[in-house]
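**Q** need coordinates for the below:
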Amino acid sequence: MKTDHYIAICVGMMVNAVLFGIGAITVLSIPSLEPYWKYLLPAVVVASFALTPFIARQIAPRLRLRNRRDALRT
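**A** The predicted structure is shown next:
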């Protein structure tokens, strides 16, 4: 596997936690959604798992040192 894949896996765990947290807090903080919590929370879990790889693949290449050489020179 490429280094970008390893970085994407590590970043993906953090991205998944953030997406789940945002979704869970949003669902649980709206009182009118209380009757639907048992359906919406699993949907948040599935959505966070589905979106994680796409976001992690966008972030991973930017974390490589070779992409920051210009920033380090200044």
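**Q** C-alpha only now, for contacts and for neighbours.
**A** Will do.
**Q** need the contact list for the most centrally placed residue in the chain.
**A** Residue closest to the average C-alpha location in the chain (CA atoms, centre = their mean): V15, at 2.3 Å. The contact partners of V15, by CA atoms under 8 Å, 6 or more residues apart in numbering, come to T52, I55, A56.
**Q** just the residues you listed: which are in helices?
**A** T52, I55, A56 (DSSP state H).
**Q** mind checking which of those residues are buried?
**A** T52, A56 (16 or more other CA atoms under 10 Å).
**Q** returning to what we had before: could I get the contacts of V15 as TSV with distance to Y36?
**A** As requested, these are exported to TSV (distance: CA to CA, whole Å):
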residue	distance to Y36
T52	24
I55	27
A56	30
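**Q** between those, which is closest to V45?
**A** Taking CA to CA as the measure, V45 lies nearest T52 of the contacts of V15, at 10.7 Å.
**Q** please give the structure of this sequence too, so both can be compared:
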Amino acid sequence: MPRTRTLMAGLLALPVNAILFGSGAVLVLSIPQLQPYMEYVLPAAIAVAFALTWPIAWTLAPRLRVRNDYYPNLFRKD
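**A** Alright, predicted model coming up:
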């Protein structure tokens, strides 16, 4: 049975990958000096985005689980 963190990281991996890929592609395509090397740089940016997706999603997953210990006044009713 997968743990909650694993499931949350799996769900987070798709949007994290989309953000990393999009920002990397825009960065690479917006630099005119990279035009001659585009056939090498763009796949490298895609590979870097894919490689960084899982560690970033794994780091963000526990932060989505808000507990009262971290924010004691968040759900307080006055």
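**Q** please, which helix or strand holds the residue nearest to the centre of the first structure?
**A** Secondary-structure assignment from DSSP states H and E places V15 of the first structure in helix 3-29.
**Q** pull out the buried positions in that helix.
**A** For helix 3-29 of the first structure, using 16+ other CA under 10 Å, the buried residues are 4, 7-9, 11-12, 15-16, 19-20, 23-24, 27.
**Q** would you list the residues you listed in a markdown table and tack on distance to T74 of the first structure?
**A** Listed next are these as a markdown table, based on distance: CA to CA, whole Å:
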| residue | distance to T74 of the first structure |
| --- | --- |
| D4 | 25 |
| I7 | 25 |
| A8 | 27 |
| I9 | 30 |
| V11 | 27 |
| G12 | 30 |
| V15 | 30 |
| N16 | 33 |
| L19 | 34 |
| F20 | 37 |
| G23 | 39 |
| A24 | 41 |
| V27 | 44 |
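**Q** among those residues, which one sits closest to N67 of the first structure?
**A** Nearest to N67 of the first structure, judged by CA to CA, of these is D4 at 11.9 Å.
**Q** contact partners for that closest one?
**A** By CA under 8 Å, 6+ apart, the contact set of D4 of the first structure is R57, A60, P61, R64.
**Q** okay, now the first one: neighbour count?
**A** The number of residues packed near R57 of the first structure is 17, by other CA atoms under 10 Å.
**Q** what's the answer for the last one, then?
**A** The number of residues packed around R64 of the first structure, counting by other CA under 10 Å, is 13.
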